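Colleague: Predicted coordinates and the sequence they were generated for:
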Amino acid sequence: MSARRFGAVLSAEGTTFRLWAPAAASVDLVLDRPIAMTKQPDGWYIATTKEAGAGTRYRFRIDGDLEVPDPASLFQPDDVFGPSEVIDHGSYHWRANTWTGRPWADTIILETHVGTFTQEGTYRAMIDKLDHLVATGITALELMPLNDFAGRRNWGYDGVLWYAPDDSYGRPDDLKALIDEAHLRGLMVFLDAVYNHFGPEGNYLGSYAPGFFMKANTPWGAAIDYRQPLVRDFAIQSALHWLRDYRFDGLRLDAVHEIAEAGENPLLRDLSIAVGDLARQTGRIIHLMVENDDNRASLLAPQIDPPDGHYRAQWNDDYHHAWHVLLTGENGGYYRDYAADPRRYIQRELTSGFGYQGEPSEHRNNRPRGEPSLALSPLAFINFLQNHDQIGNRALGDRLQCLATREAIEAALAITLLTPMPPMLFMGEEWGSRQPFPFFCDFKGGLAEAVRAGRRREFQVAYAKYGNDVPDPLDATTFTSAKLDWQELEQERSSARLALIRELLAIRHRDIIPHLAQARFSHGTSGLPPASLLSVQWILGNGRTLSLMANISDQPTENPSQSHPGVAIWGGEPPSTLPSWSVFWRMR
């Protein structure tokens, strides 16, 4: 991998600016005055000047006409169309200097969106909520993507500048302060990173570096050509930038099945190897996760440290989908793959990882999906009942709390939070928030209208049913409706749910996490008479066995087991008739 640095680099000789623009005949650096950049044989343009330092704003002028931001800009104080700002990352004074991270087995994630996590919607405002996370039992704060996007509000997956945290949430030092304060409290901080596409507005690469893209497409636009070593290096250096300069503890790579991986040097492998090198050089523990619809078990190795070509874990969408079908009865779209017998899929996911391990998927035109995953550690699967996608990609952005009964949800939580798999909650889920999380963005003109039309096509049935109640993703009130209402915590039902979550996570910390490092799948049964019974065991480290028995239905069912070896850690002794939505955990 090339050692070349992208973006503006400060040194004693001045600030060096670089732009890869092989299709440009000339490039000027625009400060208070234009400075002609020197063209290199490999398509790079370079200029070093003492007229620029930390805080200087600059642009590049292509062929005397088009002015563009630096694609490796470290900050955009006036959004993606404005000038880039030179940032001195060495000037921040870190306080948590002894922090090196936490083992993967400790991981309990809360996924958050900075702009809606608090009413202020800033990095600084999030700091005030960190003590709540610690008291709840959360060990990892995961931020939805931060790379700069067009407008003032966005989920983050439309980012176009991969090195710049969006200015709507604060300045770079504000983000560092959030991470620093999290580390001082023992919290890891993860970042959702998008390397499968650029957003639809504010990306100028195609005009001066068309080699960045392939003829193939993703669902969001042209595929990025990672066969080009420089393009691959651009993404890898972005990942290292977040981990090194902001001290994130890990990255979750979005929809890696949409990354074009042709060629002998796939991005996913090279990125993981580079992160492994950084972990060795710094003595830190760094975690890499993926979202991958292909269910590639061969990509995962949670116990290899540093990762060296692999990834700790995958968001296990199969687990969510099966539970969602069981809890809500919904069976449209991708849920149809689980509709025939959701309990069977839950059992398979608890006993061997993925729900689909090579079987044909009806939703994917009966194409085989997935690889066998039984040989992996349970730590390779991040399980959840809600996340940003599964809430926000609904027409109304309504949460599970509005779709299923309290008893059923709490049984599902009692299972999810105590399995050997790392659990994840979505912000507010810990108190059963009913606040919607609809899709929102802030595009203008024709693109805004195209987004509106696309949503109407996608949810035409919902629009026919709910009419004007379906939120307009471009309306600012849609964004404000997604902001968490922390006042909900004063309600009795919210405080009761939070107490439940805290109790479950306290058990996880005390009885389960100390034995997870060597955890492996054992065996389980489900779909046997009685059909609603779920019975699973896992082999943990230190000679421990963790056992689950649950009735995941709304009817009482017979308990066929006469012996219950081990010590009860949740639910007490299973009676001869198991009540509806009852969960029992034992350890021996």
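Modeller: Arrived safely.
Colleague: Only C-alpha atoms from now on, for both contacts and neighbour counts.
Modeller: OK.
Colleague: now the helices: where do they sit in the stretch 251-400 of the chain?
Modeller: 267-282, 317-328, 342-352, 388-392 (DSSP state H, counting those that start in this stretch).
Colleague: Residue 75 is nearest to which of the ones you listed?
Modeller: The stretch from these with the least distance to residue 75 (CA to CA) is helix 267-282; that distance is 22.8 Å.
Colleague: what about versus this one:
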Amino acid sequence: MRITGANYSTGHCKFSVWAPEKETMRLALAGRAPVAMQKNEEGYFETELRDVGPGARYRFIPDDGSGYPDPASHFQPDGVHGDSEVVDHNAFKWTDNAWHGLPLKDLIFYEIHTGTFTQEGTFEGIISKLDYLAGLGVNAIELMPVCQFPGGRNWGYDMVFPYAVQNSYGGPDGLKALVDAAHAKGLAVFLDVVFNHVGPEGNYLPQFGPYFTDQYATPWGNAINLDGTWSDGVRNYFCNAILHWYEHYHIDGLRVDAVHMMFDNGAVHFWELVSEKLGELRQRLGRNFYLIAECDLNSPRVVKSPENGGWGFQAQWLDDFHHALYVLLDERGRDRYEDFGSIRQWAKAYTDGFVHSGEYVRFRKRRHGASSAGIPGDKFVVFNQNHDQVGNRVGGERLSMLVSFERQKIAAAAILLAPYLPMLFMGEEYGAKTPFFYFVSHSDEELIRKVVEGRRKEFENYNWEKDPPNPQDEDTFRQSKLDWSETGEAAQAILLRWHQSLIILRKTHPALRQFAKNDVAVDVIGTRCLVLYRRSADQTRELACVFNLGDEGVEVPLPENGKEWVKVLDSGDAEWGGELKPGEGSNRLEGAPKVVVGKQGVVILDSIAS
């Protein structure tokens, strides 16, 4: 595949840009006269210079006479409208040579927005919290998009340079330092990337080539051209962006935004191409690298291999799990998720995965999805919160601001004991009370007006009684920063320890390290109680996780399996802020096994030999 951009090697730099419909192209280096570039039959303009080093600023001038930043720029030190800068990726001194990644089934994700995770709002700020994250027990940081976007504050989904690291976060060296430091602590690093659209401000791709097509429509405008005229160069551009993060930044994997909005009806699907090229690079680098999809299709083919007709992703987000549980935790959630509300849907989310697997869905006004019952659990990522679930509420409310302390403990157990890969959203582990809003920092006044108005209209559909905060207002961004002093408050400290204990259990109990659906069972008791059973691969160990979402205690019978049930954790114990005093209740259940679970409580029991 052809590498575009400025690619520096000791003593020389090769510049390449794809512009198949342009007649001429010049390279404009700061302080020099423009240099003519040579065009080949595939539409790539190239030139190689021996007196250009790292830090050199440059632009490309297509035959229309204007100069633009490099579409494959690796660094935009002055933002999306400024010059691109040559980067020497060999200059960084990595110390993670022994790092080969973590097995997919071991991953516990923690989603971070770089700008609001710490007061500094930088990669360096995240590094200062790595010991905290390691102590929490998570082992995979998932960064919301860090590709260059307009201004200094943004969720990142308005990115316009898929190869460049945001200048205000710390640039290329800052991200590499974070990855290197995380690997030293045993933490993998994933990036959230956006390949389904490019933000409006600073999007200079149309000045170079046919990157977009009106053959398909997306919520953000024309789709990326993956199968039309001149699409080879577009496929090459985005495929190489994936390889770029893997090779140059030692990233452990990517979460790919809204893959259902990437359309390709060609004989070789774009994700089949990516799978092939990644396979070659994995062999050469010898490190794990995973692709995780966000997809709205409820389709098993996303995580099937290309050989079996799939797209080759190693995992995908399981939105249905969130929706099914959330409406049980907060009945107001039915207004947002009208097709959810039954505890049996939550049970199906545990045993099958997709809740909507071909049923009629009122929201969509059609049947939706296919069964994922045979797909192993480590092919799915589950969560109670993420940037969308929180940030797309008018008040940016986290779960901690919507449900009781007891129900937060239930929610934590629900995902950390699930036969899936769990993900926490930053601050969730201690019940953070700071909101997380949607925010931007555009420079175009008309664009700002459209964003503000569009946000207001979006919330009108949910019948909110107030307008969302102005995304452009810097105070909206400042309010979204985590307040780490909250971890010292009594309830928050208990919730943090609760998460830590659940994570330790997940990492050490053999039943929680088995992801085959045959070893997952669920009993539904009434309308507010569910028992999740997890068995180890050798069938010698079993956990029973009893969830009571009701407002009264319940007595739940347990199977007589020739073993003894021993209580491991009870959210009702005083240790966890519950009403049971030390010594009350039995940890060993004798006779006909049964367990009493307090209102809005969860009890976890281990089955051991008598």
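Modeller: Perfect, I can see it now. Remember, it's a predicted structure, so these values are computed and weren't measured experimentally.
Colleague: Need the TM-score from the superposition.
Modeller: Both chains were compared after superposition, and using TM-score structural alignment, normalised by the length of the first structure their TM-score is 0.93; 577 aligned residues with a CA RMSD of 2.3 Å.
Colleague: rewinding a little: among the helices of the stretch 251-400 of the first structure, which is nearest residue 18 of the first structure?
Modeller: When these are compared for distance to residue 18 of the first structure using CA to CA, the nearest one is helix 267-282, at 22.0 Å.
Colleague: What span of the second structure is the closest one aligned with?
Modeller: In the comparison with the second structure, helix 267-282 of the first structure aligns to the range 270-285 (TM-score structural alignment).
Colleague: circling back: and the helices of the stretch 251-400 of the first structure: which comes nearest residue 308 of the first structure?
Modeller: The closest approach between residue 308 of the first structure and any of the helices of the stretch 251-400 of the first structure, judged by CA to CA, belongs to helix 267-282 at 4.2 Å.
Colleague: Once you drop chain neighbours, what's closest to residue 394 of the second structure?
Modeller: Computed as CA to CA, 6 or more residues apart in numbering, the closest residue to residue 394 of the second structure that is not its neighbour in sequence is residue 468, at 4.8 Å.
Colleague: ok so, going back, rebuild the helices of the stretch 251-400 of the first structure as TSV, extending it with mean neighbour count and distance to residue 516 of the first structure.
Modeller: Putting the helices of the stretch 251-400 of the first structure into TSV (neighbours: other CA atoms under 10 Å; distance: least, CA to CA, whole Å) gives the following:
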stretch	mean neighbour count	distance to residue 516 of the first structure
helix 267-282	19	22
helix 317-328	22	20
helix 342-352	24	15
helix 388-392	18	27
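Colleague: And the strands in the stretch 151-300 of the first structure?
Modeller: For the stretch 151-300 of the first structure, applying DSSP state E, counting those that start in this stretch gives strands covering 161-165, 188-193, 213-218, 221-224, 250-253, 287-290.
Colleague: Check the stretch 351-500 of the second structure too.
Modeller: With DSSP E, counting those that start in this stretch as the criterion, the stretch 351-500 of the second structure has strands spanning 359-361, 366-368, 380-383, 421-425.
Colleague: Next, the distance between the ends of stretch 17-29 of the first structure.
Modeller: The first and last residues of stretch 17-29 of the first structure sit 8 Å apart, counting by CA to CA, to the nearest Å.
Colleague: how about residue 222 of the second structure, what does it touch?
Modeller: Neighbour list for residue 222 of the second structure: 212, 213, 214, 215, 216 [criterion: CA atoms under 8 Å, 6 or more residues apart in numbering].
Colleague: Give the equivalent position in the first structure for residue 235 of the second structure.
Modeller: With TM-score structural alignment defining the correspondence, residue 235 of the second structure maps onto residue 232 in the first structure.
Colleague: Relative to residue 263 of the first structure, how far out is that match?
Modeller: Relative to residue 263 of the first structure, residue 232 of the first structure is positioned 11 Å away (CA to CA).
Colleague: between the two, who's got more neighbours?
Modeller: Set side by side, residue 232 of the first structure and residue 263 show unequal neighbour counts under other CA atoms under 10 Å, the larger going to residue 232 at 23 against 11.
Colleague: what's the neighbour count on the equivalent of residue 479 of the first structure over in the second structure?
Modeller: Matched across to the second structure, residue 479 of the first structure falls on residue 477, judged by TM-score structural alignment. Other residues near residue 477 of the second structure come to 24 when the count uses other CA under 10 Å.
Colleague: how long is stretch 186-200 of the second structure end to end?
Modeller: End-to-end span of stretch 186-200 of the second structure (CA to CA): 38 Å.
Colleague: buried stuff in it?
Modeller: By neighbour count on 16 or more other CA atoms under 10 Å, the buried set for stretch 186-200 of the second structure is 186-200.
Colleague: can you map out the helices along the second structure?
Modeller: For the second structure, the helices defined by DSSP state H occupy 114-117, 123-127, 130-136, 171-184, 231-249, 270-285, 319-329, 343-351, 387-391, 405-416, 445-460, 474-479, 490-508.
Colleague: okay if I get those as CSV plus distance to residue 376 of the second structure?
Modeller: Written out in CSV, the entries for these read as follows (distance: least, CA to CA, whole Å):
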stretch, distance to residue 376 of the second structure
helix 114-117, 32
helix 123-127, 33
helix 130-136, 26
helix 171-184, 27
helix 231-249, 25
helix 270-285, 20
helix 319-329, 15
helix 343-351, 10
helix 387-391, 25
helix 405-416, 16
helix 445-460, 36
helix 474-479, 39
helix 490-508, 17
